[in-house]
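Q: Can you look at this prediction? I've put the sequence above it.
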Amino acid sequence: MATPALAQSKGGESRASAPEKFFKPGANILVKRNSGSAAPSMTVAANDAISSDTHQPHATLMAKYAIKFKNKKYRGEVCGTRVVQKTSGRGKTTLVMTVEKSVSAQVNAEFGFSAKGLSATVGFNTQKSYTVSNQTRYEVPKGKMGFVEAYPLYDMYEAQGYDMTEQYVGIAVALKPIGVCFNQWTQ
């Protein structure tokens, strides 16, 4: 899934900008939420998914204050693909990486909207940067080269956008940085 980063224009209107890609963490990715960060209390049932509506965003310009967001859904955790820190070393050794970085929230929508409106709906400031922090230790066997890369971990939310006539205009995706994904391997 490709989700563009948040771009801020005058007046608090937001639009998507330079793309960043995301992936669902797999078995080989170590996922660590920030210490003291609990998983969201909301869950999504399998039959609770947003329908694959074929509506396209309005072709006309919409006033940024006219978009209302409804039907917030928590879509789980995703890892970003931009490396925030990395290390490597020849074994036998233990690679230790401590990450503490500021990472911007990410937003994607195909229509202009008020960042305040989306923030109020998803429950966090979509224009803010958040600190992600955690640590990993990786044992590298003798004679092997070990690598560790850190990526931001996000909670993903979706909300449906409606114009002032209550007509559906599309989905906005908001991602809140909440931890670190560590990719660790040897060669």
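A: Alright, I've got the coordinates. This one's a predicted model, so the numbers in the text were calculated from it and none came from an experiment. Numbers count the residues shown, from 1 in each chain.

Q: Please count neighbours and contacts with C-alpha atoms only from this point.
A: Noted.

Q: show me where the chain has helices.
A: With DSSP state H as the definition, the chain shows helices at residue ranges 115-122.

Q: Which residue ranges of it form strands?
A: Ranges of strands within the chain are 2-8, 13-23, 29-33, 68-80, 85-90, 93-104, 106-108, 113-114, 129-140, 145-162, 168-186, based on DSSP state E.

Q: Can you tell me which of the ones you listed is most buried?
A: strand 106-108 (a mean of 25; mean count of other C-alpha atoms under 10 Å).

Q: for comparison:
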Amino acid sequence: MKVNMTSSMPGCVFEYCGKVPEAIYKPEVFRSPLEQAVYNNDLDTFKQLVREGHEVSVKLKIGQMSCIEFAAMRGLPGILSALLDDSINANTLKQYFSLADVVDRAYLISHNKAIFFDQEALAEANRYEAALYTAIEYNQPQCVEIMLQHLGNKELGKHNFYTKDTNREQLTAAELACIRGHSECYNLLVKRNELKPQ
């Protein structure tokens, strides 16, 4: 089962085939103090809010951009790790991404529908890949490394990106890093591919 949610991901690099317009991640209001902590790169406050019971989920946004992608774009590795590790779906997604076989992933989804659909774990899983590509587009190697660790065995898809003024191409994560000249990001992606079981 392959669910593609990239067409309904406002504020995402996939929507713009590259850099996200600044107006997309300009917050008019913060719907949660966690969002403000992310925006201000205030990890201590974020952690305190989590201890106080504030829920970390894919619904957290800066403007129209998910907080996960915002942290990846801005190069906020501490915040990014906290968003992933403290998510209400963290354990389920860790299990999901540890599975190399798409059938095993589909089985996991079918037996955990409440988590994947009601709790939006599937939407969050799609944001992981978007965050990886965001970190590559904005040349944030620390965030690329974090996303690769969390993406586990997931086979990364190809996505449309502008390669020249108006040319769009379907690119892998490594191809995007290479075209953009982001060598640290590229090396991390190549290393991951070399370590993956064939």
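A: Yep, that arrived. Quick caveat: nothing in here was measured; it's all calculated off a predicted structure.

Q: Now the TM-score, please.
A: In this superposition the chains share a TM-score of 0.26, using TM-score structural alignment, normalised by the length of structure 1; 85 aligned residues with a C-alpha RMSD of 5.5 Å.

Q: So which of the strands of structure 1 is nearest Thr121 of structure 1?
A: strand 68-80 (6.4 Å; C-alpha to C-alpha).

Q: And that closest one, what does it pack against?
A: Contacts defined by 3 or more C-alpha pairs under 8 Å, 6 or more residues apart in numbering; DSSP states H and E place strand 68-80 of structure 1 against strand 13-23, helix 115-122, strand 145-162.

Q: residues touching Glu145 of structure 2, list them.
A: Applying C-alpha atoms under 8 Å, 6 or more residues apart in numbering to Glu145 of structure 2 gives the contacts Cys185, Leu188.

Q: Could you do Glu175 of structure 2 as well?
A: Counting by C-alpha under 8 Å, 6+ apart, the residues that Glu175 of structure 2 touches are Tyr186.

Q: Correct me if wrong: Ser104 of structure 1 contacts Leu153.
A: No. Applying C-alpha atoms under 8 Å, one finds Ser104 of structure 1 not in contact with Leu153, separated by 11.4 Å.

Q: so what sits against both of those two?
A: The contact lists of Ser104 of structure 1 and Leu153 share Pro177, where a contact means C-alpha under 8 Å, 6+ apart.

Q: Just put the helices and strands packed on strand 68-80 of structure 1 in a markdown table and tack on distance to Lys32 of structure 1.
A: Formatted as a markdown table, those follow (distance: least, C-alpha to C-alpha, whole Å):
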| stretch | distance to Lys32 of structure 1 |
| --- | --- |
| strand 13-23 | 15 |
| helix 115-122 | 22 |
| strand 145-162 | 8 |
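
Q: wait, which of the ones you listed is closest to Gln85 of structure 1?
A: Evaluated with C-alpha to C-alpha, these place strand 145-162 nearest to Gln85 of structure 1, the distance being 5.2 Å.

Q: now that closest one against strand 129-140, angle please.
A: Here strand 145-162 of structure 1 runs at an angle of 150 degrees relative to strand 129-140 (axes from the mean of the first three to the mean of the last three C-alpha atoms, to 10 degrees).

Q: what angle do strand 145-162 of structure 1 and strand 93-104 make?
A: 20 degrees.

Q: Grab the longest helix from structure 2 for me.
A: Every helix in structure 2 considered (DSSP H), the longest is helix 121-137.

Q: Which SSE is immediately downstream of it?
A: helix 141-151 (DSSP states H and E).

Q: which helices and strands sit right next to the helix or strand following that following helix?
A: Once helix 141-151 of structure 2 ends, the next helix or strand along the chain (criterion: DSSP H and E) is strand 159-162. Judged by 3+ C-alpha pairs under 8 Å, 6+ apart, the packing partners of strand 159-162 of structure 2 are helix 13-16, strand 168-171.

Q: let's see 7 Å
A: Judged by 3 or more C-alpha pairs under 7 Å, 6 or more residues apart in numbering; DSSP states H and E, the packing partners of strand 159-162 of structure 2 are strand 168-171.

Q: packing partners for the strand it packs on?
A: strand 159-162.

Q: before we move on, back to that, can you tell me which helices and strands the longest helix of structure 2 packs against?
A: So helix 121-137 of structure 2, by 3+ C-alpha pairs under 7 Å, 6+ apart, packs with helix 67-74, helix 141-151.

Q: if we can go back for a sec, nearest to Ala120 of structure 1, of the strands of structure 1?
A: Per C-alpha to C-alpha, nearest to Ala120 of structure 1 of those: strand 68-80, 8.9 Å.
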